[in-house]
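# No sequence on hand, only this structure:
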């Protein structure tokens, strides 16, 4: 049976800090790239149910289905009920400490799917139909006897082991019956250019499950957030951890490519890379929750990634800090629900985005607030950023939304150039940084402020506009308060928020990013909803902030995951999934509410 077409919100994610898989609420694993997030796909039915490849586990008849993550973990449980029978499928990528993995000889890449019959008797159907290289290769699956089933592609080896008999055909399939208390497991592993570890099943699968649950719970327990939105904040933190590439510390924007911002449209992009745009939000969230080790790993990656191109910075990097591949289209895939083209790579690598300098400097500023001394390389990077911003801040760019047309003098880009110089001067004043031209930085910081206050403010609109001299409204104007350029309670910011409410808010909890995206019939941009909640909290409107925040949270799927956008008419998820930027918004808005209620957030004049 071919994979059915699921909506974006029908998926949940599992992973291990190196790659991730998406599994639908029907029990079908429809997206997996190995060995990295940006590797070619092995299962890709989310982009084409006929040719993408999938791995389905289901009951033989129509069943009631519900799912959940085991508390404070990234271990997924899907329960199928039919008549008196109940089956639970537990999906996870094993994870534990590096020392434990070496001691136990765990394979580096493995998915375990464990089936347990909890009640009655259940008839189960399994279909395993991988299609490698984005559906371009139908692999030969060889019977390796007691070592399972193998797929050999060059030096790459995929091994599927099972406790039930699999029958070859279109891939492999199995039909079997379990009685209450019976458990069977499947293990899919991948190895390349090294001897493959073929793990036994039976008790070891359960042992790995328990170790994985313990590892995730120990990590989640490091969070210092214990407020009213703990469930959503913890899930968002767990999503960020899944999007982290453990060997380098990079955090990718999403684990998927080409999930559409408009169903049937062509706004389909590859997000399996790390954007500097997200840097300051990431460090704010990680440090705000107390995940200092993860924050330090991210800063280490940031310094490594930017070292080769400084003083110029790239918009986007791969997980090792290298240049992502050029953008291209995959005509063999029909796209999610017919949304073509499917793209891999991202043309944003060719763009100019001046806001990223402020993002990087703000990230370092979060990192150094505890009077941390700056090493030589970090000081060199900051001096280079200061010089570059002083010389280039007035130029047009593509902006944070990466518009693929003429460059403009975006207000947000001006803001982040101001942030770069402001935070660099702060670090210099704290004695953490030397060798900068203080007077030049102060003078250029003042020039940027005057530019924003005079040219980005549109008196006819009564608001800060999307760009200098523009008449368009953009939700990113709310970040003027987030980054302490202007107090959220100022007259100008209150008016700007009013215009955003009038033009970009279709209903409570949803915000379009700007008028252009609304006119293109994109969805509401999910992170902007959390920016609004953050803004209201900073302005002292805590009751209204909570209403907006809770209305936005209601658009998460059944396991508290968000995509990039939300369809205002249907509430359906749109865009790549799950989206790190959105989950950063959840965390930072919750932190703002907590800190504003405690009186610890103030405006930096």
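Yes, it's here. The structure presented is a predicted model; accordingly, all values stated were derived computationally and were not measured. Numbers count the residues shown, from 1 in each chain.

# going forward, measure contacts and count neighbours with C-alpha atoms only.
Noted.

# Do a quick rundown of the helices in the stretch 351-500 of the chain.
355-367, 376-392, 411-429, 438-451, 479-482, 491-504 (DSSP state H, counting those that start in this stretch).

# Which elements pack onto the first one?
Contacts of helix 355-367 with other secondary structure elements, assessed using 3 or more Cα pairs under 8 Å, 6 or more residues apart in numbering; DSSP states H and E, are made with helix 279-289, helix 292-307, helix 376-392, helix 411-429.

# next, the one to line up against it:
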């Protein structure tokens, strides 16, 4: 048995954890109670060992699906010769004032027969701890089907009769006729007695409350451009990947989905990268989600507090440093791509670009009147002092290769940005009674500019280059315009773009990160392709070029608007962990850049229900 294509999954979640749902109605990935917890279902990494929960009709069917507009509630529609079955998947969002107790975690699946007669088949086969645990599912009578592991109690309650399978898990079949509904509620608890929500009409009330909650959140979005559907979907993805209690944003909800099929570049992305901070903060502020942007910056300041002046590559959702990496040899990996990894050893790499991205995020907070206390200001000062000491060192760089340190031009650029933003904050009076070494910061900033403009520039190529004194290009060089180091319209940037397009371009829209990716067979990189759109919109090309590239990139999303880390330039297939926050941040940023320079025209309002739209067809 093979897992679904990466492209064929959709995401549901509740701000603590997420689940991947395939077009076949299978939950093939769920980590509870948090994003970085061990999995309960992991069939995406091994269909035989990982565990799955599948609801689908018996026999062949035609599958279409959508999110309920402006929500993260998923509807999968199975049309058979005999009738139509709709599966609604969600993790309920509970209002704080509700007068009943809720479980710590719940995943709700509601099934309705909308036409004719359809036989529903159920396979429920949880395999805790990445398939390593031997915990059995036991019949608890009116309390449901129960499974205990590592202090957690998982309870499935349903109005569908199920039977244990000899090989483990549960199985059942039930014929539904038009108008009939059945329900499945999976809960997890480890603090006190299990809370077991009723199933039935109450379940549909939870669906309605969750739809209302998501739509209330979306109503705060200020974007009114022509690509609202894609922008809102990307914002909803970022919200799903945000850990509610802390504000931290995980890079992706998955581990070890391969960049190269059958290869070894399979990494755990269930952590919060410092690098994402500047890009994410700008995107959230641009959409009007100030509270979320401020929560993320607050998480960033808390996370880096204990390790200052060293800033690590990433932290966990609570802001703790995690450095271990483990391989799981019992899992065959997605399409045989081994090893499967849990944890990520890149945490202890030296990646100097993190300083510029983090301090830029703090500067965005300050520009909007956000408050920084004295201790936070002193920490920023220490970061700046550290940058002046280490910026000349080789590092692993933004893309985290495990092949050694080099003198990356982008790392120098980010160090320049760190000092530039600190000097900006000083000029705004943000530092108040905290003294900073102004001259030292200014001198280091000027030295960085000089080195980038000399050693980072290749006269023969007439281009900025990936590493100092080198002759390779990298898509990250386009961010020189984003950080304000160089105007996108300058001859240097335009010629750099031409060289990047010549060496790294794939078709009219896609970009690889660098030449190594092409040689190693990786896919084109999602966020780099959206950086291209932003660069063109800033004046590096024409508005028409930027908009055309943007529209082509939007066409590479899957059927419910999700992007992975990479895309196969030839087939359009998704590669890497999925969905990827960085790619969706890039989409939002590119859309905002286009709106800033869009020539005047009649506004285009997308309601999501135009004739021919997915919602209209459903």
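Cool, got the structure. All of these numbers come straight from a predicted model, not from anything done at the bench.

# just so I know, which of the helices of the stretch 351-500 of structure 1 lies nearest residue 228 of structure 1?
helix 479-482 (21.9 Å; Cα to Cα).

# Report the mean deviation for that closest one after fitting onto structure 2.
Compared with structure 2 after fitting, helix 479-482 of structure 1 deviates on average by 0.4 Å (mean Cα distance after the TM-score superposition for structure 1).

# and that helix, how far from the chain's centre?
Distance of helix 479-482 of structure 1 from its chain centroid, counting by Cα atoms, centre = their mean, to the nearest Å, is 22 Å.

# same thing with stretch 119-138 of structure 2?
27 Å.

# For it, buried residues please.
119-131, 135-137 (16 or more other Cα atoms under 10 Å).

# of all the residues you listed, which two lie farthest apart?
Between all members of the buried residues of stretch 119-138 of structure 2, the farthest pair (by Cα to Cα) comes out as 119 and 129, at 32.1 Å.

# what's the average distance of stretch 378-386 of structure 1 to structure 2?
Relative to structure 2, stretch 378-386 of structure 1 is 1.3 Å off (mean Cα distance after the TM-score superposition for structure 1).

# And the contacts of that stretch?
303, 307, 310-311, 357, 361, 420-421, 424, 433-436, 441 (Cα atoms under 8 Å, 6 or more residues apart in numbering).

# Report the aligned residue range of structure 2 for that stretch.
Taken onto structure 2 by TM-score structural alignment, stretch 378-386 of structure 1 occupies residues 376-384 there.

# buried stuff in that stretch?
377, 378, 379, 380, 381, 382, 383, 384.

# cool, stretch 564-575 of structure 2 as well?
Here stretch 564-575 of structure 2 shows 564, 565, 566, 567, 568, 569, 572, 573, 574, 575 as buried, counting by 16+ other Cα under 10 Å.

# got JSON lines for these, with distance to residue 189 of structure 2 too?
Formatted as JSON lines, these follow (distance: Cα to Cα, whole Å):
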{"residue": "564", "distance to residue 189 of structure 2": "31"}
{"residue": "565", "distance to residue 189 of structure 2": "33"}
{"residue": "566", "distance to residue 189 of structure 2": "36"}
{"residue": "567", "distance to residue 189 of structure 2": "38"}
{"residue": "568", "distance to residue 189 of structure 2": "40"}
{"residue": "569", "distance to residue 189 of structure 2": "44"}
{"residue": "572", "distance to residue 189 of structure 2": "40"}
{"residue": "573", "distance to residue 189 of structure 2": "37"}
{"residue": "574", "distance to residue 189 of structure 2": "34"}
{"residue": "575", "distance to residue 189 of structure 2": "34"}
